[in-house]
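>>> Attaching a predicted model along with its sequence, questions to come.
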Amino acid sequence: MNTELNRLEQALWIDVNSYGKLYYSENELKFKSKIDSINYQFQSNYVLRNKDTFNIKLGNKTIYFKGSSIKKGKVDGIKLELPKQYKNQSLFIFKYNDATEFIE
């Protein structure tokens, strides 16, 4: 379980720092740049990153933009919590917003 959690954390940090724009909608997190994109799909027993599967059971998932929890839209923070049987471990991944984030 720790290995899968570490793999997921590493992939999320790399993608957050590699892609300029992040969007969330209906259990799907989309990372976009001018030349590429990656999608994460969050299911109850696994997380799918394009064709790569992380076999990890998630508890609560909270998505943030500008410090507020959101249901869909632009993203700058993600908190993933594991169920109690996994010692309530959690991940918090974030990115710093620059001026381009607020220009449409």
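Nice, I can see it.

>>> okay, CA-based contacts and neighbour counts for the rest of this
Fine.

>>> How is the most centrally placed residue in the chain assigned, secondary-structure-wise?
Central residue of the chain (C-alpha atoms, centre = their mean): residue 78, 5.2 Å from the mean position. Residue 78 carries the three-state label strand when classified by DSSP: H, G, I helix; E, B strand; the rest coil.

>>> Let me see the contact set for it.
Residue 78 is in contact with 61-64, 91-94, counting by C-alpha atoms under 8 Å, 6 or more residues apart in numbering.

>>> Repeat that for residue 5.
Applying C-alpha under 8 Å, 6+ apart, the residues contacting residue 5 are residue 56.

>>> now it: how far from residue 45?
13 Å (C-alpha to C-alpha, to the nearest Å).

>>> The structure to be compared is supplied as follows:
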Amino acid sequence: MHLIRFQRLKAFTLSEILVVLVVTIVVVGLAFSVLDLVQKQMWGIQKNYKEESIDNSLQQALWIDFHLYSKIEYSSINSILELKHEMGSTKYEFHKDYVVKDRDTFYSEFKVHKVYFQGNEIEEGIIDAVKLTKTGDEINKKLFVFRNNDAAVFIN
């Protein structure tokens, strides 16, 4: 009679494989958690960068126009800032969530807080400085734009 011999193969046991699977699941779970946190941080940074870019574009446009136009008027009823000179004019309309300048739209929540003429706060009319504010949940941002008056302002 022949005896059947079983040779033992070198292999992992079921319990060893289960331990490796559990450790792998934990590592993958941690990796996805960290990835989620990194993505949320990147989205927050991207949103802040976009908002800052829009605010800086608005500030730059106001500075350029304040020094380009000789007459600046503000109407508190419509919340419109109109800038004029001999060759033309432009205006800024301040709405709840955006500011419109001719055909440009700045999606920023800046509002006209105060307007000034010769250092005195006024309600409306000819101005030489404007203070804009932006308030939100965690935001309290201010923007101040002014110009030096020339003789033409006082003659008119």
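On my side now, so go ahead. Treat the numbers as computed from the prediction; the structure is a model and nothing was measured.

>>> Please work out the TM-score for the two chains.
Overlay of the two chains. TM-score (TM-score structural alignment, normalised by the length of the first structure): 0.92; 104 aligned residues with a C-alpha RMSD of 1.4 Å.

>>> before we move on, the earlier item: now that we have the contacts of residue 78 of the first structure, can you turn them into JSON lines and tack on secondary structure?
Supplementary listing: those in JSON lines, determined by three-state DSSP:
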{"residue": "61", "secondary structure": "strand"}
{"residue": "62", "secondary structure": "strand"}
{"residue": "63", "secondary structure": "strand"}
{"residue": "64", "secondary structure": "strand"}
{"residue": "91", "secondary structure": "strand"}
{"residue": "92", "secondary structure": "strand"}
{"residue": "93", "secondary structure": "strand"}
{"residue": "94", "secondary structure": "strand"}
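
>>> rewinding a little: aligned counterpart of the residue nearest to the centre of the first structure in the second structure, please.
Using TM-score structural alignment, the partner of residue 78 of the first structure in the second structure is residue 130.

>>> which neighbours do residue 5 and residue 45 of the first structure share?
Joint contacts of residue 5 of the first structure and residue 45 (C-alpha under 8 Å, 6+ apart) are residue 56.

>>> What number of residues are in the vicinity of residue 70 of the first structure?
Residues lying near residue 70 of the first structure (other C-alpha atoms under 10 Å) number 15.

>>> From what I see, it and residue 63 are in contact.
Yes. Contact criterion C-alpha atoms under 8 Å: residue 70 of the first structure and residue 63 qualify, at 5.7 Å.

>>> Pull the distance from stretch 94-104 of the first structure to the chain's centre.
Distance, stretch centre to chain centre, for stretch 94-104 of the first structure: 16 Å (C-alpha atoms, centre = their mean, to the nearest Å).
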